[in-house]
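Chemist: Test case, fold it:
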Amino acid sequence: MSKKIFISYSWGLKEHQDWVVNLGKRLMDDTVDVILDKWSLKEGNDVHHFMESMVQADDIYRVLIICDKNYKNKSDNRDGGVGTETQIITSEVYNNQKQEKFIPIVIERDSDNNPYLPIYLSSRKYIDFSNEEYFEESYEELLRNILEAPSIPKPKLGTKVPLYITESVTNNTATNSIVRTLDNQLKKNPEKINSYSIQFLDTFLESLWDFELKSTTHILNDFVEELIDGLKSYKILREDFIDFLFIITKTEYEIDVDNLINFFEKKSLYSRPRVDTGSWNSINYDIYKIIFQELFLYTISISLKNKNYKLVEELLHSKYYYIDVYTKTEPKRYTELYTYHTNLERYFETKFNRITGFGHFIITNLSDKVKKGDMVFADLLCHYIGDLFAGNDYRDSWFPTTYLYKENYSNFDFFERLSSERHFEKVKSIFDVNSKEDLKKLLGEYKEGKKDKDRIRYGRGHDSIPFLHELVKIEDIGINR
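Modeler: As a prediction, this is how the structure comes out:
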């Protein structure tokens, strides 16, 4: 028998109502019988009676209390329907032994990062939905609570001593065996960095074919779920690439950027089967478009982390001769690695109401070796350099899908420090300039060109991407030591 729940909330803005409705729809999809006024309260019904009956009904297993600023204010002031409902719930909470029936769902916090909880719920454990980045984890916690399926059930007592002292789980990929010895090898023979790098990259490219999808479904959700499973199983190989980057992008090594450029040039080879046997489905190769775009972001992010600005410059300003066995190769920019991933976007929008599917996937599957802010900045830098040097080709662009997940307090220190002459001298090549005057002129022309243009926005009225001259004070470039 399915669990029946009631959702209590304050109407507020339409966007808030839509969020509640989408939560209810998803719970319904996941076998939870949801009682919600939007579809359960009929015209002519007494609203207060409806609320009271839902809160007190024995067959209502859980009451979800959606807590935002509006709900807290109305509850504490006993205002309107929420106030009436609060009086009912308060007596239930304090008189009913089964207090776990009522679950506060926090979706908003104040300026001090405190959750908006009504006074009568202020000491109760809640489920936190206030950060969209962690929505999936919060949703799983809620669903497990309702379905009585804890993520960490009490384990059985073991019958033997573990062997972790003498044995350990290891990554047995071919790339891992290379990267495990790479650091030590380079300390002994730094001049061999390029031969070692080529060996790793060739092995990595060979290993990528193990993740070729063989999906035959024509249902979008089923396909994307297979795609995501494939990307998650590939993460162990991705971590080898990240470890490799942390080593070879150190400034003490003289890595030949062509090794990395040649690697990314092979992206188009993964847009079709390795051996064309006739009929094949092009969407099965979406996985590689995602992989190469993600790896480029990691490459920029880690190079910046290691302060290898020369390498970043080369990656962002070199031409790429993308290999294609069927068409003539034309030199293009790194922006060719950017793709709008239609299937991924539609899936996350329709199923989870996500604004950016690719951005959501990147951030929620981020390597624990890379900070979120570093990845967001790398994505943003790719956008700005792409925009500064795009010319008149609107297709030559890079949309920073992860910018939505920036920290609110982040002002991107890299740009602020351009007022320092030392910092400017270190990073000027990234902007392809030789002097402060050159950069001022470049940004001045950029600013002039944006005068009558709107900022690029995420859909549905969400954050816009600031123009570069809004992050860099042009007149302050290099004025400090």
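
Chemist: from here on, contacts and neighbour counts on C-alpha atoms
Modeler: Noted.

Chemist: So residue 272 is in contact with residue 285, correct?
Modeler: Yes - in terms of CA atoms under 8 Å, residue 272 counts as a neighbour of residue 285; the distance is 6.4 Å.

Chemist: Look at the two and report which has more neighbours.
Modeler: Looking at residue 272 and residue 285 with other CA atoms under 10 Å, you find the greater number of neighbours at residue 285, namely 20 against 17.

Chemist: Distance check, that one against residue 240.
Modeler: To residue 240, residue 285 is 22 Å away according to CA to CA, to the nearest Å.

Chemist: can you check residue 228 too?
Modeler: Applying CA to CA to residue 228 and residue 240 gives a distance of 19 Å.

Chemist: here's the other one to compare against:
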Amino acid sequence: MTVPASTPAPRAFVSYSWSSPTHEAWVLSLASRLREDGVDVVLDKWDLKPGHDAIAFMESMVTDPTVTKVIMVCDRTYVAKANAREGGVGTESQIISPEIYRSGSQDKFAAVMTDADEDGRPYIPTYYKGRIYFDFRSGDRFEDAYEQLLRWLVDRPQYVKPKIGSVPEAILSAAPAATATQSKARRAEQAIRESSVSAVAYVREYGDALVPELQALSPDIARGEATDEKVLAAVAAMRPYARQLVEIAGVAGRYSEDARVWEALLAQIERLARLMWRQPDIMSWHPHQFDAFKIIARDVFVSTLAVALDEERFDLATATIDRPWLIRPTEGANRPSTSDFTAFDNHVESLEHRKQRLQLNRISLHADLVHDAHAAGSAPSLESVLQAEFVIFLRSVGQATQGRWYPFPLVYASDRFAPFPLFARAESEAFFARLAPVLCVPDVAEFRRRLTEIEGGDRVSRMFDHQGLPVKYLANADFLGSRR
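Modeler: Got it, this is the predicted structure:
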């Protein structure tokens, strides 16, 4: 590395001991090479003339502001004289040592190590311990050490600290982590990964901590307020907990073969879903009081199904859709106590109120919330969530259900004419056979018949302000089971 001609040459003084002719020749060679590489080296052999005051010369080299660097070549003799304050080296040490501790001189001095003791430790003057040095003790590493020294002399470090940028918007706008349940969540995940017999217990323990945390985030709504703002603030506060629960589901889908673990997770989702309705101990409430829970519970249910489908755990996906959910309050006699999956799809009145209050020209604010919650880099991705919505919708129109499932997030797929990944892979006959239980169909022929019936109905054509939904394209109807 050579200093550019336009750059002022740095001026460096070399302090060393006349230990031996060999050592003196080594120092002279080093100083000569540094001068060749653009450093104005000051050396007694060149600059201290006969009759000059040696002490004044040394002192001026250390204190002269034009001397930007001082190199101390440390061998056994140099260190012994420096510590004992003997000879010329001792005199230089008396001048150098106080300068080293001055705040403005921290980068002016550096040691060049050429010798080591019996234990391999470099010889360093006592006043210099713990500071920067360049290791020339090994001939094999001379070139590396020389480059480091030269870079220090010309102030061209090998590694330059990057300029401070701006914090990514995704970090600034991200909701805080669900720290109150983080420890229990990590414990549950670890137990699941290790197939521990305690995994189910740890999932239940996590749920015991989760539900009170979510209850505490219920919006405090008074009549006459803009309730939608409070509902959205509560949703934002609950999001980290929702993501955390779905992350545990993702770990279970990937690592666990124990059906009881998945059942324990669904039980925690069930407990969350019960918050969508007034509990018996709540005597006074606002009609929008439970809207935040409706948004979060639905998203957790769909996202959990999405991670199961992503992992191709069709057994877990089927268990999720087919589970009898004990979440609705029992009202009156001769009614079933459990509900099917449609219990998670509830009208969120506060979002409609917001749409009217702000005169927002949006098809579905709820769909926008889902879109924003599953932005790029999230898990599950927006595509995975839309795919799960599509599967649930097909189940809801393909069989008798207790309620209806309106797949409003699929407004973001209304102009999509490529199949979702699951249905693209279902061109394989074997893959479709594995997927069929999730769709609750016996074979491809029956599924195609059902798709034709769904797409021809008024329900699909009226969706999304009559934009409709390209059901047969999204399901890859023409090519299902076409490959063996």
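
Chemist: ok so, going back, compare neighbour counts for residue 228 and residue 240 of structure 1 and give me the winner.
Modeler: residue 240 (21 against 14).

Chemist: Identify the residue of structure 2 aligned to that one.
Modeler: Alignment note (TM-score structural alignment): residue 240 of structure 1 maps to residue 244 of structure 2.

Chemist: Now do its match against residue 461 of structure 2, distance only.
Modeler: Separation of residue 244 of structure 2 from residue 461 of structure 2 (CA to CA) stands at 37 Å.

Chemist: Same check on residue 371 of structure 2?
Modeler: Per CA to CA, residue 371 of structure 2 is found 22 Å from residue 461 of structure 2.

Chemist: and if you look at residue 183 of structure 2?
Modeler: 48 Å.

Chemist: Compare these two (neighbour count), which wins?
Modeler: residue 461 (16 against 12).

Chemist: The more buried one and residue 471 touch, don't they?
Modeler: No - contact criterion CA under 8 Å: residue 461 of structure 2 and residue 471 do not qualify, at 10.3 Å.

Chemist: joint contacts of those two?
Modeler: Both residue 461 of structure 2 and residue 471 are contacted by residue 455, under the criterion CA atoms under 8 Å, 6 or more residues apart in numbering.

Chemist: which bit of structure 2 covers stretch 17-32 of structure 1?
Modeler: Against structure 2, stretch 17-32 of structure 1 falls on no residues (TM-score structural alignment).

Chemist: and the longest helix for structure 1?
Modeler: Longest helix in structure 1, counting residues (DSSP state H): helix 220-248.

Chemist: In it, which residues are buried?
Modeler: By 16 or more other CA atoms under 10 Å, the buried positions in helix 220-248 of structure 1 come out as 221, 223-224, 226-227, 230-231, 234, 237-248.

Chemist: doesn't residue 253 of structure 1 fall inside a helix?
Modeler: No - looking at residue 253 of structure 1 with DSSP: H, G, I helix; E, B strand; the rest coil, it is coil, so not inside a helix.

Chemist: how about the helices in the stretch 251-400 of structure 1?
Modeler: Per DSSP state H, counting those that start in this stretch, the stretch 251-400 of structure 1 carries helices over the ranges 257-265, 286-305, 309-317, 342-352, 357-364, 372-388.

Chemist: any idea how far whatever residue of structure 2 lines up with residue 423 of structure 1 is from residue 423 of structure 2?
Modeler: Matched across to structure 2, residue 423 of structure 1 falls on residue 431, judged by TM-score structural alignment. Relative to residue 423 of structure 2, residue 431 of structure 2 is positioned 9 Å away (CA to CA).

Chemist: Those two - which one has more neighbours?
Modeler: residue 423 (22 against 19).

Chemist: Now that one. Nearest residue, chain neighbours left out?
Modeler: Closest residue to residue 423 of structure 2 apart from its sequence neighbours, by CA to CA, 6 or more residues apart in numbering: residue 475 at 5.4 Å.

Chemist: What does the one you found correspond to in structure 1?
Modeler: Using TM-score structural alignment, the equivalent of residue 475 of structure 2 in structure 1 is residue 471.

Chemist: Is it correct that that match is in contact with residue 414?
Modeler: No - with contact defined as CA under 8 Å, residue 471 of structure 1 does not count as touching residue 414 (9.7 Å).

Chemist: mind checking which helix or strand residue 18 of structure 1 is in?
Modeler: helix 14-29 (DSSP states H and E).
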